[in-house]
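**Q** fold the following and give me the result.
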Amino acid sequence: MRVIAHATEDVSRVRETLDFFLSGAGVKEAAKLIEELQAEGHHGNPITILSVQLKKKAECLNFAHFVRENFSEEDVDMLREEMPERLDEDLVFHLRFDKQAAYLQQVKLTNSSDAIIAKVKIETYPKNREKAGAIVEELFG
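**A** Presented below is the predicted three-dimensional model:
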């Protein structure tokens, strides 16, 4: 997951949005996992990029279950409709969560560029888009 804290935002509040998802996934000591990078925006403005990568299978499954359990029916319907477009050729499933909603402890999909971006790598052996789609459906649909 990755999120940008703009110069006008309090980095600690943006960090709380990631903490919300990580605690929902049962990640222990989440604060230690979040990487912080200082960068410059398109117009020269300072930004902070916060990112975290979950690698343990249990944490990844907990994340998917947490997201699914907290989706509104509207978000579930939208996700089902957009599933094929959200799964790329490398079998990475793309999600964008509303940053403001996450700060308020809510899981909500958004199309905004100012979002918490989650990329979920779906593993199939051998690589198979249909099997990956079925896994995504099982996890998030």
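**Q** switch to C-alpha atoms for all contacts and neighbour counts from now on
**A** Will do.
**Q** could you check how far the spatially most central residue of the chain is from E35?
**A** Central residue of the chain (Cα atoms, centre = their mean): A118, 2.6 Å from the mean position. In this view, A118 and E35 are 15 Å apart by Cα to Cα, to the nearest Å.
**Q** second input sequence below; structure requested for side-by-side comparison:
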Amino acid sequence: MPLKAHHVRLTTFIQATEDEDKVLEAIGTFIPEEIDDEDVIFDIDETTGFFGNPIKVVNVEIKRSKAVRAFLRHFKELLDENAKRYILDNLEEKVDDEGTLYIRFNKQKAYLGEVEVDEGADVVQVRIKVKAFPMRKETVVKAVREWLEE
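**A** Have a look, this model is predicted:
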């Protein structure tokens, strides 16, 4: 059964030492080509890091239901067995009380088109606001589990 979601958000950081295009390519790994550009809300904010270094925060949001469905299909195809197993084993911690599934991926690997779950700092964070009824953490955990195990 496909997972249903209200929206998807991807977030990452571009350090001053990083090539912005490469970081955007890393995020692009997660976005299926069939999604229309106007369905991808793209935002880069400039901020300052802990040590006063310039950092750009990249936020990508997908809201239209057709685009969200395309993202979820693509996202599931990207996950290998190790990634699925890791998410399933840690599902309780990966879903918050608002019903959002949080998963972080290695940014360097994503640039190479590979998807590897990573709890480090240099990551692309994927947040999926899951639709479930009733909207409770347990319902969302169950929906994500069924989706990943099918």
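**Q** mind checking the TM-score on these two?
**A** Between these two chains, after superposing, the TM-score reads 0.89 (TM-score structural alignment, normalised by the length of the first structure); 140 aligned residues with a Cα RMSD of 1.9 Å.
**Q** what are the buried residues along the helix or strand where S23 of the first structure lies?
**A** Element membership for S23 of the first structure (DSSP states H and E) is helix 11-24. By 16 or more other Cα atoms under 10 Å, the buried positions in helix 11-24 of the first structure come out as 11, 14-24.
**Q** which helices and strands sit right next to the very next helix or strand once past it?
**A** Next in sequence after helix 11-24 of the first structure, counting helices and strands by DSSP H and E, comes helix 30-33. Judged by 3 or more Cα pairs under 8 Å, 6 or more residues apart in numbering; DSSP states H and E, helix 30-33 of the first structure is in contact with helix 11-24.
**Q** what is the helix it packs on packed up against?
**A** With contacts taken as 3+ Cα pairs under 8 Å, 6+ apart, helix 11-24 of the first structure sits against strand 2-6, helix 30-33, helix 57-70, helix 99-103.
**Q** where does the next helix or strand after the third one end up in the second structure?
**A** The helix or strand immediately downstream of helix 57-70 of the first structure is helix 73-86, counting by DSSP H and E. Following TM-score structural alignment, the partner segment of helix 73-86 of the first structure in the second structure covers residues 81-94.
**Q** now the matching stretch, how far from the centre of its chain.
**A** Chain-centre distance of stretch 81-94 of the second structure: 14 Å, with Cα atoms, centre = their mean, to the nearest Å.
**Q** do the same with stretch 3-23 of the first structure
**A** Centroid displacement of stretch 3-23 of the first structure relative to its chain, using Cα atoms, centre = their mean, is 13 Å.
**Q** do stretch 25-33 of the first structure as well
**A** The mean C-alpha position of stretch 25-33 of the first structure is separated from the chain mean by 15 Å, Cα atoms, centre = their mean.
**Q** run through who's touching that stretch.
**A** Identification of contacts with stretch 25-33 of the first structure by Cα atoms under 8 Å, 6 or more residues apart in numbering yields 19, 22-23, 52-53, 59-66.
**Q** name the residues of it that come out as buried.
**A** For stretch 25-33 of the first structure, a neighbour-count test (16+ other Cα under 10 Å) marks 25-27, 30 as buried.
**Q** swap in stretch 142-150 of the second structure?
**A** 143-145, 148.
**Q** got JSON lines for the buried residues of stretch 25-33 of the first structure, with distance to A101 of the first structure too?
**A** As requested, the buried residues of stretch 25-33 of the first structure are exported to JSON lines (distance: Cα to Cα, whole Å):
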{"residue": "A25", "distance to A101 of the first structure": "17"}
{"residue": "G26", "distance to A101 of the first structure": "20"}
{"residue": "V27", "distance to A101 of the first structure": "20"}
{"residue": "A30", "distance to A101 of the first structure": "20"}
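**Q** between these, which is nearest I4 of the first structure?
**A** Nearest to I4 of the first structure among the buried residues of stretch 25-33 of the first structure is A30, at 17.4 Å by Cα to Cα.
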